[in-house]
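predicted model follows, preceded by the sequence.
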Amino acid sequence: MQSRPRTALRSFIQVLGVAALGVALAAPGADAAERKKSAAKKQVSTVAAKRSVAPRKAAPRVKVTRASAVSARAPVRTAYVAPARPSFGELAGLHTLTDPLALKSSVALVIDQDTHEVLLSKNDHAVLPIASLTKLMTGLLITQANLPMDEPITITQDDVDTEKGSRSRLSVGTTLTRREMLHLALMSSENRAAHALGRTYPGGLALFVGQMNAKARLLGMADTRYVEPTGLSSNNQSSARDLAVLVNVAHSDPVLREFSTSPGYEVAVGAKTLQYNNTNRLVHSPAWDIGLQKTGYISEAGRCLVMQTQVAGRKLIMVFLDSAGKFSRLGDAERVRSWVESTPALRSAVPHAVRGNG
């Protein structure tokens, strides 16, 4: 019923607009630019009139919540993921070397602790960053110095990591005993604790680092160099051969054996208690008999692991460096254990070595 009046009205407006346009163009004495401007205005008025009388569809009702309003106002942000930095081993092409066990570590060494027989060797002379494996030497010097283990040590600003910017649950001002600091450094790889141990060594940090290098030379670790006690610096470097020597010596220390293999440890910090866990989940497994262990990681070193363990009746020292993947170093250890247990010649301690192809 309403369509005819509206149609008639639109026709009337169109005729009126055309007539007005004709009058404007025929006006005597009008400037050409002014006539054009006037015509444009009339056309706009005509279109506006058409739109004003055209039927409108009702806009859909949209429920606006507080969350949607905030989301609409918030700018869209894309998370930036930094590309993974290649390790020294990757840059040197060590991962291209294959081995019969398909290990993910570019460097590996498995030897019999008693007979020194090499069961598996892969790039064992390569010198690479060793990350927190450094803390084994730190611990060895602390225990052999016969320092009072109940002496309180306070974390200072000097112990804060400026190398990698790593975090720590031990805030500046935290005071623990030397024993507690050593336990956290070996079991959960606490960097501030390790640095504080070196800083409070008689003679200071520089002397402590000098002692670390002197001890390495004394043990015949010719490929090894230390510049600080935590392993955060990529200038702390060694080879699998040297690290096997260090593991053998450290295993003879009952404190290092106990602290490095304890599954968890609690320390009281002021009014609260902090629970720390071992960085090596293999210490929780009943399938493993681990006498000493240490993990390590910085991007330049990749994932690292050293252990003294018993497999198929043999005492073995395992070294894995520059492993690609968060859990791959533990997977490599599992592969070696399964290989030793399933190989009769290895269980009976008959000399048998496996080397990588390359």
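Received the coordinates, thanks. Computed from a predicted structure; not experimentally measured. Numbering: from 1, shown residues only.

from here on, just use CA atoms for contacts and neighbour counts.
OK.

which helix or strand contains the nearest residue to residue 131 once chain neighbours are set aside?
Using CA to CA, 6 or more residues apart in numbering and skipping the chain neighbours, the partner closest in space to residue 131 is residue 231 (4.1 Å). Using DSSP states H and E, residue 231 maps to neither a helix nor a strand.

another structure for you, compare them:
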Amino acid sequence: MLQTFRRRAAMWLAIAAAAGLALPAQAQPVLVADIATGQVLEANEATTPWYPASLTKLMSTYVVLTAVRNGKLRLDTPLIYTARAQAEPPSKMGFQVGQTVTVDDALKMLMVQSANDIAFLLAEGVSGSVEGFVADMNRTARQLGMTNTNFVNPNGLPVRPGPDLQRTTARDMALLATALYRDFPGQAGLFSLDAIQIGDRILRNHNGLIGRYPGADGMKTGYVCSSGFNVVATASRGGRRLVAVVLGSQTPIERSETAIDAFERGFAATTARGTLAGLPQTVGAFPVDLREKMCGKSTAKARAERKLDPTGHPWRPILMSKTQVSPVRVYATPAPNAPAAAPKPSGLDEDAPTAFAPAAAAATGAAAAVAGAKATSGAAKAKSLRVDAPKKKAAKPAAKAAKKDGRVKVELAPKTGAKAAPKTGAKTLGAGTVAPQPLSGSIGRNAQPAGPSAF
């Protein structure tokens, strides 16, 4: 597979050279470093402040794993899904208030589905409050040497109106990735999951490199309008593991291919450019804001054209095609004395444009979530939980594989009253597994209105 990939890359580079095409200079933050040594192999705008988006969830994961290591809770500790978690905008799992999810399964949902509600669930379960958890996140960032990073919530969603005080840099994110592998080597598999399965639904990782770039083994993507498409990616080759941080790409495919280019240069590099800790910091600058470029009306035509030619560069290597996944099963127990399930709002892919969360969403959204649980109309509840989200498409009655940005996402219509048989060769959970129970929820783009589903 690696040899085939290299042949394709060499072919495209040869075509570009023959045509006299110069490789374009990178204007976005790109950094490549060695995980084991912290040596920097490539750095471009590596200390420019940027909005982290869902890369924030890597720090949330670090804080949770630290709490587990310190004995504050265990991976099989059940966490109760709250109204405040339910009120978070998509991407989300959309469980009922009162359902429980283990810490282990919650972390898998956080890394694969990038579920914003699960980030709040973990925050409340670990620190007792979201505010306390965010304080732990920022304290940990300072301890790790992330000198130009600040978090305001556990999921990275922007807060409007008012200034968005979230910020990070490619250098700081590389430090965090290094710390996760160094301090929690037994949890490395958490970042390389290609899919999870809950009931009959298979949710694939947003990271376009997993299973498609030789050696790719982590970690996390992120997107909001202000940030563009971000990724912290890791790959291993010849006994070395590198981390590549790419911020501000214009499409998911461009993000993946920029990371691949960076990896290829990094693995070929013979000299280092200093260390992560030694990179000079950009002091006093505000994060670059791509909101108008990524989501503004004036740039809609350019974005549409770019989707037709996602990279615009014929020399870029081609990602290997991926046809199969090995989903890990995750579960949630039903809420005690739960009322009849009402349809949930469909979740969005993390890589879809995300609406800004109002500053008062935590308070008003929680009240709306509780009231919505008692509503008789599924449509009324869906409306109460969405924040300027796109309208849900009509439910599709049969299983269908839909292509999105060059990747295949599996969408399955839920089955009623039948247990889903594990796929042959599928991974299973260990001690943290909770016995599968009926559950309703909405997961993924164009999710069906949920009815009772057997796990």
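Arrived safely, thanks for sending. Predicted model, so just to flag it, every value in this text is computed and none were measured.

quick one on the thing from earlier: trace the residue nearest to residue 131 of structure 1 over to structure 2, please.
Counting by TM-score structural alignment, residue 231 of structure 1 corresponds to residue 156 in structure 2.

distance of that match from residue 187 of structure 2?
22 Å (CA to CA, to the nearest Å).

so which residues of the stretch 101-250 of structure 1 form helices?
For the stretch 101-250 of structure 1, the helices defined by DSSP state H, counting those that start in this stretch cover 134-144, 178-187, 191-199, 205-218, 240-250.

where does the last one end up in structure 2?
Meaning helix 240-250 of structure 1. By TM-score structural alignment, helix 240-250 of structure 1 lines up with residues 170-180 in structure 2.

now do that stretch: everything it contacts.
With contact meaning CA atoms under 8 Å, 6 or more residues apart in numbering, stretch 170-180 of structure 2 is reached by 29-31, 33, 35-36, 38, 45-48, 55, 58-59, 62, 141, 144-149, 232, 243-247, 276, 279.

have a look at how far, on average, that stretch is from structure 1.
Stretch 170-180 of structure 2: mean distance to aligned residues in structure 1 after superposition is 0.6 Å, counting by mean CA distance after the TM-score superposition for structure 1.

in that stretch, what's buried?
The neighbour-count check on stretch 170-180 of structure 2 (16 or more other CA atoms under 10 Å) flags 170-180 as buried.

again with stretch 147-164 of structure 1
153-156, 159-161.

re earlier: verify the stated contact: the residue nearest to residue 131 of structure 1 with residue 137.
No: judged on CA atoms under 8 Å, residue 231 of structure 1 makes no contact with residue 137 at a distance of 10.3 Å.

more neighbours, those two?
residue 231 (27 against 24; other CA atoms under 10 Å).

which residues touch the more buried one?
130-135, 296.

give me the distance between it and residue 88 of structure 1.
Distance from residue 231 of structure 1 to residue 88 of structure 1, by CA to CA: 15 Å.

can you find the partner of residue 324 of structure 1 in structure 2?
Residue 324 of structure 1 maps onto residue 250 in structure 2, by TM-score structural alignment.

how many residues are close by that match?
21.

doesn't residue 227 make contact with it?
No: the pair residue 250 of structure 2 / residue 227 is not scored as a contact, 9.5 Å apart, by CA under 8 Å.

run a quick check on residue 100 of structure 1 versus residue 354, I expect a contact.
Yes: checked against CA under 8 Å, the pair residue 100 of structure 1 and residue 354 is within contact range at 7.5 Å.

more neighbours, these two?
Shown here are residue 100 of structure 1 and residue 354; by other CA under 10 Å, residue 354 has more neighbours (14 against 10).

any idea how far residue 307 of structure 1 is from that one?
Counting by CA to CA, the gap from residue 354 of structure 1 to residue 307 of structure 1 is 19 Å.

with residue 349 of structure 1 instead?
19 Å.

comparing the two, which shows the higher neighbour count?
Counted by other CA under 10 Å, residue 349 of structure 1 and residue 307 do not tie: residue 307 has more neighbours, with 24 against 16.

quick one: residues contacting the counterpart of the more buried one in structure 2.
Matched to structure 2 by TM-score structural alignment, residue 307 of structure 1 sits across from residue 233. The contact partners of residue 233 of structure 2, taken as CA under 8 Å, 6+ apart, are 209, 216-220, 243-245, 259.
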